[in-house]
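Participant: Pasting the sequence and the predicted model now:
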Amino acid sequence: MVAFDQNENDLAAVAAMLSAMRTEGEAPAGADADTVKGDALDMPFDDSSFDRVIAAEIFEHLPHDTAAMAEMYRVLRPGGIAAVTVPSWLPERLCWALSEDYHTAEGGHVRIYTRAELAAKLKATGFEIGPHHHAHALHAPYWWIKCAVGPDHDEHPLAKAYHRMLVWDLLHAPKPTRLAERALNPVMGKSVVVYVRKPARSGDNG
């Protein structure tokens, strides 16, 4: 497994988590993991390097999103699967309406995708489009709160309280919140997930 990002702080956090998992014996036997810093538009990997790729909340940050999609296509082996997530249209539109700082800050989101637009760009890159679903409905209100009180106002009581609930839910996964999120995901899931496949043969894109 390789964690790839441009942010050194995020990569350091991932490396610390991986180290802790090894120390606690939580990593699968024989599993190997590394962190690599780099640019999504010019990844330091050979063609067809990976069987699976997860592009989680990346493309909404990139002015040249289709160039990054082409890089993802290049490093995925023929027949390989990728899972691509971006913010869902409705929750993201509300965030933009509530706070200009949310999307104008350096490194912020530069576009709001519809699922159809995301799928069309991935298909134009050469991917075969597979199933999709929405996720993280309970996270959407947290970001609406953050946008309403100020994206950088992490100490606001309401934002702090909701964040504690999300952490608690992540650690304990109680059945009521899991059922609630499953029911709410199609309506207000914070993210949309699209699964794609690189054709097994060159030129075979459906």
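Facilitator: Yep, that arrived. Owing to the predicted nature of the structure, the values given are computational and were not obtained by experimental measurement. Numbers count the residues shown, from 1 in each chain.
Participant: switch to C-alpha atoms for all contacts and neighbour counts from now on
Facilitator: Noted.
Participant: Residues contacting stretch 124-137, please?
Facilitator: With contacts defined as C-alpha atoms under 8 Å, 6 or more residues apart in numbering, stretch 124-137 is touched by 66, 69-70, 73, 88, 119, 122-123, 181-182, 184-199, 205-206.
Participant: List the buried residues of the host helix or strand of L166.
Facilitator: Per DSSP states H and E: L166 is located in helix 157-172. Of the residues in helix 157-172, A159, Y162, H163, L166, D169 count as buried by neighbour count, 16 or more other C-alpha atoms under 10 Å.
Participant: Adding distance to A31, write those out as CSV.
Facilitator: Shown next, in CSV, are the buried residues of helix 157-172 (distance: C-alpha to C-alpha, whole Å):
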residue, distance to A31
A159, 37
Y162, 35
H163, 32
L166, 29
D169, 27
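Participant: let's bring in a second model and compare:
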Amino acid sequence: MRLRNKPWAVKLVQEHPESVIDRPDPTQKIDWSKRFADISKPLEIEVGPGKGKFITTMAEKHPEKNFVALELQMTAAGIILRSKLAQNLPNLQILCADAANIDCFFKKHSANTIYLNFSDPWPKTRHEKRRLTYKTFLQKYQTVLQENGQIQFKTDNAGLFAYSLQSMNNYGMHFDFVTVDLHNEKEDILTSNIETEYEHKFASQGNPIYALHADFGVK
């Protein structure tokens, strides 16, 4: 979902190049050692973080990890940046770029988790290749993730969830966790779940939240 343009967001992003990488050259890998104080920390990436509630909460709760918010929309990047600055999160970087180039911006096997939260379902068949769980995206995630790396996916869209299960299964992925009603799972699962803005909205309306964790197994 496209956010309404906020002029202040562009200005804020331009004022903080130390926190936001804006439209980098996809032919050049990013040197993340210059962006994080400790590059040895595990790296986790959220693709399409929207307003950033999930990724900023994760960065706050897990200072032992590094996080990258990969977001195409400048307004969303600005909103995330505002939260990052307010919460003082040195372990969070914002990458304003197209997720289709994710394998261009990270070294091979450098991340341990990729989060796909409430992605655009692109319901029309002719738009299948734009879905973030389409096979070409899965191939790119496999390149970026470590051998034991994992994709964690959440959505309120039953059609996208069914499609993603089939797409990942056809790609040969292994499922560690699958649920069609996340918010009615066991307490230990709920305790570790960090809600997104959309998740809170949809769940409060009584809509089920679908979720899965999957990996690529041994390469």
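Facilitator: All right, it came through fine. Quick caveat, the model's predicted, so the values are computed rather than measured.
Participant: Narrow the contacts of stretch 124-137 of the first structure to just the buried residues.
Facilitator: Buried among the contacts of stretch 124-137 of the first structure by 16+ other C-alpha under 10 Å: 66, 69-70, 73, 88, 119, 122-123, 181-182, 184-185, 188-199, 205.
Participant: Return the subset of these lying in strands.
Facilitator: Judged by DSSP state E, those include S191, V192, V193, V194, Y195, V196, R197 as members of strands.
Participant: which residue sits closest to the fourth one in space, ignoring its chain neighbours?
Facilitator: If the residues on either side of it in the chain are set aside, V194 of the first structure comes closest to H132, at 4.4 Å by C-alpha to C-alpha, 6 or more residues apart in numbering.
Participant: mind checking what that neighbour lines up with in the second structure?
Facilitator: Counting by TM-score structural alignment, H132 of the first structure corresponds to V178 in the second structure.
Participant: Is that match in a helix, a strand, or coil?
Facilitator: strand (DSSP: H, G, I helix; E, B strand; the rest coil).
Participant: what does V218 of the second structure give?
Facilitator: Classified using three-state DSSP, V218 of the second structure is coil.
Participant: Report the contact partners of it.
Facilitator: Counting by C-alpha under 8 Å, 6+ apart, V218 of the second structure makes contact with E147, N148.
Participant: Now do the contacts for the alignment partner in the second structure of P63 of the first structure.
Facilitator: In the second structure, P63 of the first structure lines up with E128, judged by TM-score structural alignment. For E128 of the second structure, the contacting residues are W122, Y134, by C-alpha under 8 Å, 6+ apart.
Participant: roughly how far apart are E128 of the second structure and Q152 of the second structure?
Facilitator: To Q152 of the second structure, E128 of the second structure is 20 Å away according to C-alpha to C-alpha, to the nearest Å.
Participant: Same check on R82 of the second structure?
Facilitator: Going from R82 of the second structure to Q152 of the second structure by C-alpha to C-alpha gives 25 Å.
Participant: Over to Q73 of the second structure?
Facilitator: In terms of C-alpha to C-alpha, Q73 of the second structure sits 22 Å off from Q152 of the second structure.
Participant: same deal with Y210 of the second structure?
Facilitator: Taking C-alpha to C-alpha, one finds Y210 of the second structure at 11 Å from Q152 of the second structure.
Participant: next one: K61 of the second structure
Facilitator: Distance, K61 of the second structure to Q152 of the second structure, by C-alpha to C-alpha: 17 Å.
Participant: Check G78 of the second structure too.
Facilitator: 24 Å.
Participant: So between these two, which is more surrounded?
Facilitator: More neighbours surround G78 than the other of G78 of the second structure and Q152, with 26 against 18 (other C-alpha atoms under 10 Å).
Participant: any idea which residue sits dead centre in the first structure?
Facilitator: With distances taken as C-alpha atoms, centre = their mean, A56 lies nearest the centre of the first structure, 1.9 Å away.
Participant: Around the closest residue to N185 of the first structure other than its chain neighbours, how many other residues sit close by?
Facilitator: Among residues not flanking N185 of the first structure along the chain, A137 sits closest, at 4.9 Å (C-alpha to C-alpha, 6+ apart). Neighbours of A137 of the first structure under the rule other C-alpha under 10 Å: 21.
Participant: Can I take it that A137 of the first structure is in a strand?
Facilitator: No - read with three-state DSSP, A137 of the first structure is coil and lies in no strand.
Participant: where's stretch 55-75 of the second structure relative to the chain centroid, distance-wise?
Facilitator: 9 Å (C-alpha atoms, centre = their mean, to the nearest Å).
Participant: Map C96 of the second structure across to the first structure for me.
Facilitator: So C96 of the second structure corresponds to K37, using TM-score structural alignment.
Participant: burial count for P7 of the second structure?
Facilitator: Count around P7 of the second structure with other C-alpha under 10 Å applied: 11.
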